[in-house]
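Undergrad: Let me see the structure of the following:
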Amino acid sequence: MLDILVMLAIWWAPVLVIIGVLALLGKIEVSAPWLVASIAFYAIYVAAVFSRFHIPGFEAAFGETQYNWSGKLLAIATSAVMIIVTVRSSEKLTFADAGLTFRQREGSVGPALIAIALMIAFIIGLQMLANDGATLDTETLLYQATIPGIDEELMFRGLLLLGLSMAVTGRTWNLWGAPVGWAAILVTIIFALGHSIIVSDGQIQTIWIAMIYTAILGWALMWIRLRTGSILLPIIAHNATNFVGQFF
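TA: Next up, the predicted model:
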C-alpha cells in the first residue's frame, strides 16, 4: 500500500506543479472539486489494478499466468462505474464527454487510421531496434489484443480526461483538427509517468525509454481521441499496437 501511495505522489506531483504555475500565470482556471475528483478517480483505478482481487478459476485457464487479468478487469469495471456515477450526477455531462460514443466526428476516421498506421510502424521500429524476439504465446497475444486498450483508454482518454477537462480550463489549440487543451497534455504526462516510474519495496525505478515511447504513443492516442470525439478508435489503436509489437 505504501508503495502505491508513493507512486501516486510521484505521478501527480509534476502535474500539480504545472497546474499551480499555469494558475499563477493566469493561463488557466482551476476547479478544486474537479481536481480532487480527478485524483480520486485515478487513485481508485490504481488501487483496483494493484488489488489482490482474483476471479475464481479465471486465470487458472492459462496455467501460470503472466498478466494481471483480474486486477485489470476489476479496473475496467471500476472505471465504468465511476463514469456512470459522474455523468449521472451532473445535468451538463453526457457519456460522449467521456468518449463513450460510437459516433465519430465528421472527417476524422481517415486521419485517425493514418495515425494508427504510424503508431504501429513506430512500435515495429522500436521492437526491431530492441531485437528482443517475438512473444507469441497464447496468453500474451490474447491479453495484448484485448485488455490494455479497454482498460487504459477507459481511464486515461475517458474518465481522467473528462475530470481534468472540468478541473482545468483555459486555452484550446487546434492540432490538425483535434481540439487540444491543457487537460490533454496533463493526462499524457500522467500516462507516461505511470508507465515508467515504479516503486517496489520502497525503491524507485525510472525506465526512461519507456517514459519517452509511452509519451509519444500516449499523445498519439490522445490526438485520435480528441480528433474523433470517441475512445473507440483509441481502444483499437492501443490494442493493435500492443498486439503487433509482440511479433517483432
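Undergrad: use CA for all of it now, contacts and neighbours both
TA: Noted.
Undergrad: What lies in contact with stretch 37-54?
TA: With Cα atoms under 8 Å, 6 or more residues apart in numbering as the test, stretch 37-54 has contacts from 4, 8, 68, 70-72, 74-75, 78-79, 82, 155, 159-160, 163-164, 167.
Undergrad: So which of those sit within helices?
TA: 4, 8, 70-72, 74-75, 78-79, 82, 163-164, 167 (DSSP state H).
Undergrad: Run through the strands of this structure in chain order.
TA: For the chain, applying DSSP state E gives strands covering 28-30, 168-170, 172-175, 178-181, 197-200, 203-206.
Undergrad: who wins for most neighbours among the ones in helices among the contacts of stretch 37-54?
TA: Compared across the ones in helices among the contacts of stretch 37-54, Gly163 has the highest neighbour count, 27 neighbours, by other Cα atoms under 10 Å.
Undergrad: And this one, please, so the two structures can be compared:
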Amino acid sequence: MQIILIKILILLALITPILILSFDWGKKNYKNLLLFLLIYFVWSFFNSPLYEGIFGIDFISSIWNWEGKIFAFIFSILFVFIFRKNISENNFFTLKQNAKSLKYTLSVIVLITLLSATFTFFSEEKYELDFDTLAFRLTMPGLDEEFAFRGLMIAFLLPSLKPAFTVGNLRFGNPAVVVTAFLFGLVHGISFTYNLPIMFDYFAFTYTFIFGLIWGWMLLKSRSIVMPVVSHNLNNFVVTLLTMIK
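TA: Now for the predicted structure:
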C-alpha cells in the first residue's frame, strides 16, 4: 500500500509546477481542481494491486487487470452522474460529434494507427497469439483511461486553468490537455517495486505523452469522448495483434 501511495504522490509532485503555472488565479476554481485530484486517486487505486489486496476481488482468470479496469470505468461513469453540474460546460460524454471536426479526427486516427503499425512491424517485439490479451487491449484501456484522463480530468481542469499555457513567448496549447497528457505519460513511464529503485522508461513516457496530447486534441475538437476511445483501443489492438502474427 505504501509503495502505491508513494507513486501517486510522486506523480502529483511532478505535475504540480505545471498546475501552478497554468492555474487561473482570477477564477480560483479550487473545487474542480480537487475533483481532478480525486478522480486521479480513484483511478490509481483501481489500476494497482491495492484494491485487490483490500477487497480480495479477483473473479476473472487473466494476467490482465480486468477487474481493476472495470471498477475504474464504473466509478468514472458514477463521477459523470454525481458531478454532472461541474462538467456541464464541458460534458464530453456524448455520441454527438462536432461535424466540422469529423474528417480531421478520422484522418488523425488512420495516420497514427498506420504509424504505430509500421513501427511495430519493424520492431523486435514478438509474442504468442493470446485472445485474452487481444480482447483486453481492444476494450479496457481505451474505455477506462479515456473516460478518466480525457473525459473527466480535462473536463474538471478546463474551468480551473487558463485557456492557454504560456512560458514567456512560448505557447504550449491548452493546459488541461498538457497536464493530463503529462500525467498519462508519467503513469506509463514510471514504475518501481519494493526491492527496486524508481525506473523511468523514456520510450513509454514519450509515446504515451504524445498520444495523450493527440487524444486530448481529439476530445476538444470533436467535443466527445468517442473518438479518443476508438483511437486508443484501435491503436492498442492493431499494435498487439501485429506483435503476435508478424
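Undergrad: Could you tell me the TM-score of the two chains?
TA: The TM-score (TM-score structural alignment, normalised by the length of the second structure) is 0.85; 231 aligned residues with a Cα RMSD of 2.3 Å.
Undergrad: just the ones in helices among the contacts of stretch 37-54 of the first structure now: which is nearest Asn242 of the first structure?
TA: Lys72 (15.6 Å; Cα to Cα).
Undergrad: The residue nearest the centre of the first structure and Ile55 of the first structure, how far apart?
TA: The centroid of the first structure falls nearest to Phe156 when counting by Cα atoms, centre = their mean (3.4 Å). Separation of Phe156 of the first structure from Ile55 of the first structure (Cα to Cα, to the nearest Å): 24 Å.
Undergrad: Tell me the mean distance between stretch 235-245 of the first structure and the second structure once they are aligned.
TA: Following the fit onto the second structure, the mean deviation recorded for stretch 235-245 of the first structure is 0.4 Å by mean Cα distance after the TM-score superposition for the first structure.
Undergrad: Centre of the chain to that stretch, how far?
TA: Here stretch 235-245 of the first structure is found 13 Å from its chain centre; the criterion is Cα atoms, centre = their mean, to the nearest Å.
Undergrad: Which part of the second structure matches that stretch?
TA: With TM-score structural alignment applied, stretch 235-245 of the first structure matches the range 229-239 in the second structure.
Undergrad: Show me what counts as buried in that stretch.
TA: For stretch 229-239 of the second structure, burial by neighbour count (16 or more other Cα atoms under 10 Å) applies to Val229, Val230, Ser231, His232, Asn233, Leu234, Asn235, Asn236, Phe237, Val238, Val239.
Undergrad: Now, these that are in helices?
TA: Among those, the members found in helices (DSSP H) are Val229, Val230, Ser231, His232, Asn233, Leu234, Asn235, Asn236, Phe237, Val238, Val239.
Undergrad: if we take those, which one ends up nearest to Lys28 of the second structure?
TA: The closest of these to Lys28 of the second structure turns out to be Val229 (Cα to Cα; 31.0 Å).
Undergrad: Contact partners for Thr133 of the second structure?
TA: Contacts of Thr133 of the second structure by Cα under 8 Å, 6+ apart are Trp64.
Undergrad: measure the alignment partner in the first structure of His188 of the second structure to Arg171 of the first structure for me?
TA: Structural alignment (TM-score structural alignment) places His188 of the second structure against His195 in the first structure. Distance, His195 of the first structure to Arg171 of the first structure, by Cα to Cα: 28 Å.
Undergrad: So for these two, which sits in the more crowded spot?
TA: Neighbours were counted for His195 of the first structure and for Arg171 using other Cα under 10 Å; His195 has more, 18 against 11.
Undergrad: wait, the more buried one sits on Ala210?
TA: Yes. Counting by Cα atoms under 8 Å, His195 of the first structure does reach Ala210; the two are 6.7 Å apart.
Undergrad: State the number of residues packed around the alignment partner in the second structure of Ala37 of the first structure.
TA: For Ala37 of the first structure, the aligned residue in the second structure is Leu35 (criterion: TM-score structural alignment). By other Cα under 10 Å, the residues close to Leu35 of the second structure number 19.
Undergrad: Return the set of buried residues in stretch 114-130 of the second structure.
TA: Buried residues in stretch 114-130 of the second structure, counted by 16+ other Cα under 10 Å: Ala117, Thr120, Phe121.
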